[in-house]
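Asker: Everything below, folded, please.
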Amino acid sequence: MTTVPDSPGKADFPWWLLAAGGIALFLAVQIVLNDLYSQIFSIVSKGVWITIFVTLVGFALATAFGLLLAVMGLSKSLALRQIARFYVEIIRGIPILVLLFYIAFVGAPGFVAAWNGLMSPLIEVGVVDEMKVRDVSLLWRAIIALTIGYSAFISEVFRAGILSVDEGQIEAAKALGLSPLQRFRFIVLPQAIRTILPPLGNDFIAMIKDSSLVSVLGVADLTQMGKVYASGSFRFFETYSIVAYVYLLLTVGLSLALRALEKRLRRADEERGANG
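Answerer: Here you go, the predicted structure:
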């Protein structure tokens, strides 16, 4: 007789988490007891808030823009669908780093030139000051680049989630006289969110890591602070060990929180199904 193995959720003890926790504990002890690690951590951690700010603002903007693109891609208008498809396919094919350079060194100067051209009558009479390229913050150039890059991926997440909703329920909502906005708000989105949440969480974690790319513009994030310290002290092993440690605290902690939320939602669905 063949035996059926237990489900992965019951059989697999999270040894990986135990090992990761051991490494995290070891580094935490080093930071507390070792003066060198303590000094590196105090310097590098100053960039954590920039990393968090870039990630939160960039992801919020990318999510809003991605949802708009998804709605455009599912629109009845052929023009809107083609515009959304063009944007998604082009942007997804460009590496984030290249997009970052393009926005920072091509897009920003182009924007400044266009703004000055538009405002030239007011600039000539002194009502408005002429804008300089340096007036456009490198931090916001980086955020805009991440927003543009991730919005294309997030739009596909929303599109898949919306398409996963049963067509019959949408037709029933139409029969009840709900407007398109009401159908989306009360019928489509609440059901689609369960499909959307896991990949959306993965994109958020990926953006935390990709936020390190803003260091190439000199933005004082976690990676940049580590790079500056390592280049001056030549303590590359210790510095980048601390940088990796902080990133892992952020990403693994968030990953565990998202898994717990997914399990809670799944359990709520099972209880709702059992009751009705």
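Asker: contacts and neighbour counts: CA atoms only from here.
Answerer: OK.
Asker: Reduced to three states, what does the nearest residue to residue 104 once chain neighbours are set aside come out as?
Answerer: The shortest distance from residue 104 to any non-neighbouring residue, by CA to CA, 6 or more residues apart in numbering, is to residue 141 (5.4 Å). With DSSP: H, G, I helix; E, B strand; the rest coil as the basis, residue 141 sits in helix.
Asker: ok, residue 141 to residue 214 distance?
Answerer: 9 Å (CA to CA, to the nearest Å).
Asker: Same check on residue 79?
Answerer: Taken as CA to CA, the span from residue 79 to residue 214 is 34 Å.
Asker: let's see this one next to it:
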Amino acid sequence: MSLNYVFEILPSLFQGAWLTLQIFFWTLVVSIPLGIVVSLGLTSKIRPLQWILEVYVWLMRGTPLLLQLIFVFYGLPIIGIVFQRYDAALVAFILNYAAYFAEIFRGGFQSVSVGQFEAARVLRLSYWQTIRKIIIPQVVKIVIPSIGNEVINLVKDSSLVYVIGLGDLLRAGNVATSRDVTLVPLLLVALIYLILVGICTLVLRRVEKRYSYFK
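Answerer: Reported below is the predicted structural model:
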């Protein structure tokens, strides 16, 4: 493996990795808060809202993300809803991961003792104050391992955007492999993914340690 060749293809791989990181970042930033909101709706007593959200979660978790990407980019224009490639990828990823996060947070909310809410009422805290100051800190501690698994999956799932023609990390590696007839680009792609997953793992461990005082 020539180092000159490695340095020659690294810029294109880093450019693809930058797109991968953008999709990863914005999906997390939007889907986690959206997942919390959806989980609150799933545990609410408003039956029509609960039913609609249950159907949404069922659809997102019951169909492959790859199919959802294809539907958002190629299917929605049939009814007049058109997204650019990058926007279509973000919409599909956010909707998909928000559904998974919603189920994770729903389980976290249901694991918190009802006595926590009753104690908050005694202290005359409003519903949203109770959720924000008492319940969510406990729920975060409970769901961190499950959230961590989804975060790591997101790093790898981002490679699916190739199906709608986005130049992510894996696509950059495939282009170089096809052009130069060598597996070196794919080995470098694998190394970059391993580094990204390793960084995420370290950050998640720090977060778990940060919330260890709830033990």
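Asker: Tell me how many other residues crowd the residue nearest to residue 104 of the first structure.
Answerer: 21 (other CA atoms under 10 Å).
Asker: for the counterpart of it in the second structure, what are its contacts?
Answerer: Counting by TM-score structural alignment, residue 141 of the first structure lines up with residue 88 in the second structure. Taking CA atoms under 8 Å, 6 or more residues apart in numbering, we find residue 88 of the second structure in contact with 69, 72-73.
Asker: what do you get if the cut-off is 10 Å, keeping everything else the same?
Answerer: 68-74, 76, 82, 94, 161, 164 (CA atoms under 10 Å, 6 or more residues apart in numbering).
Asker: any common contacting residues for residue 141 and residue 214 of the first structure?
Answerer: Common neighbours of residue 141 of the first structure and residue 214, using CA under 10 Å, 6+ apart, are 100-101.
Asker: quick one: residue 175 of the second structure and residue 165 touch, right?
Answerer: No - look at residue 175 of the second structure against residue 165 with CA atoms under 10 Å: they stay out of range, at 11.9 Å.
Asker: Among the two, which residue is more densely surrounded?
Answerer: More neighbours surround residue 175 than the other of residue 175 of the second structure and residue 165, with 16 against 11 (other CA under 10 Å).
Asker: List the buried residues in stretch 161-177 of the second structure.
Answerer: 161-162, 164, 166-177 (16 or more other CA atoms under 10 Å).
Asker: same check, this time on stretch 50-60 of the second structure
Answerer: 50, 53-54, 56-57, 60.
Asker: count of neighbours near residue 9 of the second structure?
Answerer: Neighbours of residue 9 of the second structure using other CA under 10 Å come to 16.
Asker: For it, what is the corresponding residue in the first structure?
Answerer: Match for residue 9 of the second structure (TM-score structural alignment): residue 40.
Asker: Identify each buried residue in the one helix or strand its match maps to, please.
Answerer: Assigned by DSSP states H and E, residue 40 of the first structure falls within helix 35-44. Within helix 35-44 of the first structure, the residues scored as buried using 16+ other CA under 10 Å are 37-38, 40-41, 43-44.
Asker: Tell me roughly how far it lies from the second structure on average.
Answerer: Superposing on the second structure places helix 35-44 of the first structure at an average distance of 1.9 Å from its equivalents, by mean CA distance after the TM-score superposition for the first structure.
Asker: Which secondary structure elements does that helix sit against?
Answerer: helix 15-33, helix 222-233, helix 236-275 (3 or more CA pairs under 10 Å, 6 or more residues apart in numbering; DSSP states H and E).
Asker: so how much does whatever helix or strand comes next after it differ from the second structure once superposed?
Answerer: Downstream of helix 35-44 of the first structure, the next assigned helix or strand under DSSP H and E is helix 48-73. Helix 48-73 of the first structure, aligned to the second structure and superposed, deviates on average by 1.1 Å (mean CA distance after the TM-score superposition for the first structure).
Asker: so the helix or strand following helix 48-73 of the first structure aligns onto which residues of the second structure?
Answerer: Per DSSP H and E, helix 48-73 of the first structure leads on to helix 78-92 as the next helix or strand towards the C-terminus. Aligned by TM-score structural alignment, helix 78-92 of the first structure falls on residues 47-61 of the second structure.
Asker: same thing with stretch 166-182 of the first structure?
Answerer: With TM-score structural alignment as the criterion, stretch 166-182 of the first structure aligns to 113-129.
Asker: Now the matching stretch: buried residues?
Answerer: Neighbour-count burial for stretch 113-129 of the second structure [16+ other CA under 10 Å]: 117, 120, 125.
Asker: give me every residue that touches the second one.
Answerer: To tie it back to what came earlier, the one meant is residue 120 of the second structure. So residue 120 of the second structure contacts 126-127, 129-131, 133-135 (CA under 10 Å, 6+ apart).
Asker: what about it, distance to residue 132 of the second structure?
Answerer: Residue 120 of the second structure sits at a distance of 11 Å from residue 132 of the second structure (criterion: CA to CA).
Asker: ok, residue 175 of the first structure to residue 168 of the first structure distance?
Answerer: 10 Å.
Asker: which secondary structure element contains the aligned partner of residue 197 of the first structure in the second structure?
Answerer: Taking TM-score structural alignment, the alignment pairs residue 197 of the first structure with residue 144 from the second structure. Taking DSSP H and E as the definition, residue 144 of the second structure sits inside helix 136-157.
Asker: Please state the offset of that helix from the chain centre?
Answerer: Taking CA atoms, centre = their mean, to the nearest Å, the mean C-alpha location of helix 136-157 of the second structure is offset from the chain mean by 9 Å.
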